[in-house]
Structures are given as structure tokens and as C-alpha cells.
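build me a model from this:
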Amino acid sequence: MEIVNTDARFSFEFFPPRTEVGVEKLKVVHSELAALRPDFFSVTYGAGGSTKDGTRQTVTRINETGSDVAPHLSFGGSTRDEILALLESYQALGINRLVALRGDIPSGTGTASQYYYANELIEFVRETTGDHFHIEVACYPEIHPQSDSYDSDIEFFKRKVEAGANSAITQYFYNQDAYFYFLDSCAKAGIDIPIVPGIMPITNFTNLQRFSNSCGAEIPRWMRQRLQSYGDDSDSIREFGIEVVQSLCEDLLAGGAPGLHFYSMNQTDPVRQIWQQLNLR
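From the prediction side, this is the model:
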């Protein structure tokens, strides 16, 4: 299969390294993935803004290389003045894309738990910076783990669109039917922005189970059984993972997905192997 759709967009996500060794490794990973010429890289913000300084530093380094970069941003643990200062610093760097997320007050601050919804952040960004930023938001084909219902989750997503979101990136999933059903549900609700599938390569089953349990992503039973059967055979897990995710990506793009967003976990090889198998360009 050769993907030549010039309208499709492809992107990679990093998290801010916490050590100097991690910083140096990410420089190499970024350089290797930049050679694939994605549309942009995104950089996560951490729960409650816990990595906001690392995010800003990582974003700055990537931006200096000439790559387009989209910082994740939330109100969690930050005042409006702090967020405005961050937005202004990103504007000064020439950054024009953000990933706007819901934020919560970090634990241990002595403040009662409080949520600031993504639509409120989007409204603030639009009020203070106009249309400077292309705003990405998150969405959940298999429902956000804290949502009351499927319909309420769609409604929360619609609020973000009405607040000014330009496009969305989904939580990762392995059931393509969930994605296409979600698209149909969004269309019925009047949501018409591009919804790009988030793609998680499979390299470690234990870690994948932990991530999936916390974010509400389903690992289909047939996949779970197969991965469990490999035990500690990491090579077989990786080979199977490449095969499964490649097939998923092919089906998504053939079905009209507007692109792919890869959760790289600051690793080159899994993403690059899938990319090469798909013949993306």
C-alpha cells in the first residue's frame, strides 16, 4: 500500500524528558523522525501542568531546528496570567499550533480539586490571541473514562468545537469500528472539524495494559490473548504489534481518516517501521 494523499497530515508526539540523558536521546529521535517530514510534532504538558517547564524547553529546542511544533496546554496548576505569558512566548517564537486540554489542580497544592474544561481554555486563547493559533483538541472514540455516557462525551467535544477548535486528535484505539462510528456520531451532532486518529505502537504489553486501563482505551480480546501468549518474548510482541498497527492504519486511511498522529513514546524505531511499511510520503 502506498499512501500519497497530499491532504492527509501526519504528526508525532513527544513527552518532555526529565533527565539530561533523556534530552540528548530526544534530540536524536527528533532528528530521525524529522527526516520523515511530518506536518508537526506535539509535546505533552503532564498531568496538572506537571511538566510545563519541560514542555516549554522541549518546544523551544524543536522549534529552533525548524520543525513545526504544537505545545500541549491546559489551565491545570496555572493562572490565566501565566497561561497568557506562555501564549505570548509561543507567539514570539513563531509557533502557531496548540493542543488544548482539560486541566486539573495538581495534587498536594492544598487546593480543593478543581477542573478547568478545555472549552474554557480555547475561549481564553481565542479572546487573547484571536486566530493566531490552530487549536487541536482531544476526543475519545471509546468514551472518556470519566464521562457519564457516550452522548455526553459527544456534547463535551462539541463545546470545544464551538469554542473555536480547528481539528482534533483521538485517544489511541485498536478497534477501527469505534473510530468510524464516532465519526458518524459527530457528524450527526454537527461536528465537522477533521478528526485525526491517534496511533499507539505496541512494544511492551505490560505498559500498554497500564496505559489503556488509565485512559479507557480498549485492547480487543483477540489482541490481548495473542500478546499474553508471547510472555517475555519482546521480539514477537514487537513484530505482532507492527503488523496489527500497520493494518489498522491502512484501514483508517482507506476509510477516509484525514491523517495519523503517532504517540512515539520518545522512540524512533516502532513509528518508523510502521511508517515505512505504509510507504507514507
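
from here on, contacts and neighbour counts on C-alpha atoms
Will do.

what number of residues lie near residue 278?
Here the number of neighbours of residue 278 (other C-alpha atoms under 10 Å) works out to 16.

which residues sit in contact with it?
With contact taken as C-alpha atoms under 8 Å, 6 or more residues apart in numbering, residue 278 is in contact with 1, 2, 3, 246, 249, 250.

go again using 7 Å as the cut-off
Going by C-alpha atoms under 7 Å, 6 or more residues apart in numbering, residue 278 touches 1, 2, 3, 246.

burial check on residue 178, number of neighbours?
Residue crowding around residue 178 was assessed by other C-alpha under 10 Å; the count is 14.

thought it was touching residue 150?
No: in this structure, residue 178 sits apart from residue 150 without contact. The criterion is C-alpha atoms under 7 Å, and the distance is 11.6 Å.

now the helices for the stretch 151-281 of the chain?
176-188, 205-215, 221-229, 234-254, 269-278 (DSSP state H, counting those that start in this stretch).

now the other sequence, so there's something to compare against:
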Amino acid sequence: MSLCALQWEEFNRHIIELDGNVNVSFEFFPPRTYEMEQFFWKTIDRLSKLKPVFVSVTYGAYSGKHELTYNVIQDIRSRTGLIAAPHLTCIDTSPHQLEKIAQKYWNNGIRHVVALRGDRSADCNGLKATMMHAVDLVFLLKKIGNFDISVAAYPEVHPEAESPQSDLINLKKKIDAGANRAITQFFFDVESYLRFRDLCVSVGISVKIIPGILPIFNFNQLQSFSNMTKVKIPSWIISMFDGLNYDIDICKMIGIVIAIDMVKVLLKEGVRDFHFYTLNRFDLTYTICHILGIRPKIGGAG
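Alright, predicted model coming up:
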């Protein structure tokens, strides 16, 4: 038996031993067109069968569309019964406005929030950035109600951080303010995540540091994301997608293999929670979860 086959046999045996003790959550963004909306609900329907711990819906800073995110959240809750968490940014909204939004969430049964500062933007549609940071937003939310709060973490360091140490201190402040978990920016260097997780423990951060997994299906799009976030794309990944710009099916298969290889290592290191950046697509994420043993019950749809 080849080394690769032995590794897969070991991985499959490990999955069986876990007996479904793996938790997933999914991120979506609000659809903007009728066609996008149809595919969005198809994706929600398919992935909801996997019983995620929660799903989140993004809100872009400066978009001025909190209401759109809120409506999508409420629709997901009513159609699926899933726990749905809106993203909330504070860089583009005054404390008074944030209090009103948070109170509306609380009054309407929304208990989970992804609290973010939001990215700075040169084109902010006439809105001025506030001096608030994510830690301030966590404090504000906790004053309104006992929200379950997720915050962002950066294994490869936030691009605006003064240093890795200051970035880590900032994360600890968010946790100390009441955040319940941290979800990482996507990454492809598993060792960077593991080192970061160890550093979090060393400074007294005890909440889960959930790895954010971005399945690759469009390499040009990934490069665009990488330029924005400063996440490093390893040279071996660049090589694997070389010349495949127009072969989407092959790109999907490679993306699945890359994600599964990452998950294999993370599972061996004790990780049991994974957050998938779905980009409103179900195919790659559903396939990866199926391989992980996360499947609909026999007789259910899917």
C-alpha cells in the first residue's frame, strides 16, 4: 500500500473514531440580484441539512445596508431554524446607531453577532470612519444584552497591526471584553494557525480559535482576496493552479483536495470546529463536509 493510501486510511479511521464530533459553521453574503438570490437559497437549503452550529451573514463596512443583512438573517431563521449571526461593523456607524441596531437585534430574538471593526476604505460613500474598534463594539453589545459574540483573529497578523504582539494583545482585549470565540481569517499555512493558537494559550486566551477555511474554486478571485487581506498564498498552490484559469471543474477538485489536506492536519492537532467561507456556493463546502463525515441523516434530503 502506498504512503498516500496509508495516510488516507489513517484519516478515514480517525474520522470514524470522532463519530461526528466535528462542528461546522458557514458564512454567506446577502444576494444582490434575483439570480443570486435563487442560488443563495439553494445553497442555504443544501448546507442547512448538515446542521451547522451557526451560520453568519456578512455586512460590508460603508455599504449602508444593515437592513439587508438583518432581513436575510431573519429569513434564514424562519426558513431553516438555524442559529444565524449578522456581521456588525463599527468603523462606519456611530455608537448611538450601533446601540439602536443591537437593541433591535436583541428585541427580535437575534442573540449571535459577529463583531468586527470593518475595513478602512477610501471610498466610503460620504460616511466618516469612527474611532471605534471591535473591542468597543463587544463592550457595547454586552451592555445591550448577553449576546453570543464571535470576533476575528489573524494567524498571519492583521495587515494594519503594529506587530504580531500588539495584534495578539488586541485579540485578548476582545475576548476579555466578552467575546465567546474567535474565527480566523482564511489561511493556507496550517503551521501559522497552530503557532498562533499556541500563542493565544500563552497569553491566557481560553476560547476556541476556530480556523476559517476558504475552499478554492477560482484562483484569480483568491489572488484578489489575498491582495486585500495580505494572506500568503504558498508557491505550491500557485503552481497547482497554473494554466487552469478556465477549467473550473479541475480547479474545484484541486480546491477540495487542498482543504481536506488542511483539515486532516488540523484534526490531528485536536481541532474540532471549522468555519467555512462559502462564497454562497454549496458544492465545495458540502463535499468537504461529506468527507469529514458530516452528512444529512439517512432518509433526509441531500
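
now intersect the contacts of residue 278 of the first structure with the helices, please.
Counting by DSSP state H, the part of the contacts of residue 278 of the first structure found in helices is residue 246.

shared with the second structure, which of the contacts of residue 278 of the first structure?
Here is what carries over to the second structure from those, by both residues aligned by TM-score structural alignment, their matches' C-alpha atoms under 7 Å: residue 2.

select only the buried ones of the contacts of residue 278 of the first structure in PyMOL?
Taking 16 or more other C-alpha atoms under 10 Å as the burial criterion, the selection of buried members of the contacts of residue 278 of the first structure in PyMOL is written as:
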select buried, resi 246
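
could I get the contacts of residue 278 of the first structure as a markdown table with distance to residue 126 of the first structure?
As requested, these are arranged in a markdown table below (distance: C-alpha to C-alpha, whole Å):
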| residue | distance to residue 126 of the first structure |
| --- | --- |
| 1 | 40 |
| 2 | 38 |
| 3 | 35 |
| 246 | 37 |
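
which ones among the contacts of residue 278 of the first structure are found in strands?
When DSSP state E defines the strands, the subset of these inside them is empty.

tell me which of the contacts of residue 278 of the first structure is nearest to residue 49 of the first structure?
In terms of C-alpha to C-alpha, no member of the contacts of residue 278 of the first structure lies closer to residue 49 of the first structure than residue 246, at 32.6 Å.

what does the closest one align to in the second structure?
Under the alignment (TM-score structural alignment), residue 246 of the first structure pairs with residue 260 in the second structure.

for the stretch 101-250 of the second structure, just list every one of the strands.
Secondary structure of the stretch 101-250 of the second structure (DSSP state E, counting those that start in this stretch): strands at 112-116, 148-153, 181-186, 209-213.

make CSV from those and add distance to residue 170 of the second structure and mean neighbour count to it.
Conversion of these to CSV gives the following (distance: least, C-alpha to C-alpha, whole Å; neighbours: other C-alpha atoms under 10 Å):
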stretch, distance to residue 170 of the second structure, mean neighbour count
strand 112-116, 12, 24
strand 148-153, 9, 22
strand 181-186, 12, 22
strand 209-213, 14, 25
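
now those strands as JSON lines including distance to residue 64 of the second structure?
Formatted as JSON lines, the strands of the stretch 101-250 of the second structure follow (distance: least, C-alpha to C-alpha, whole Å):
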{"stretch": "strand 112-116", "distance to residue 64 of the second structure": "15"}
{"stretch": "strand 148-153", "distance to residue 64 of the second structure": "21"}
{"stretch": "strand 181-186", "distance to residue 64 of the second structure": "23"}
{"stretch": "strand 209-213", "distance to residue 64 of the second structure": "26"}
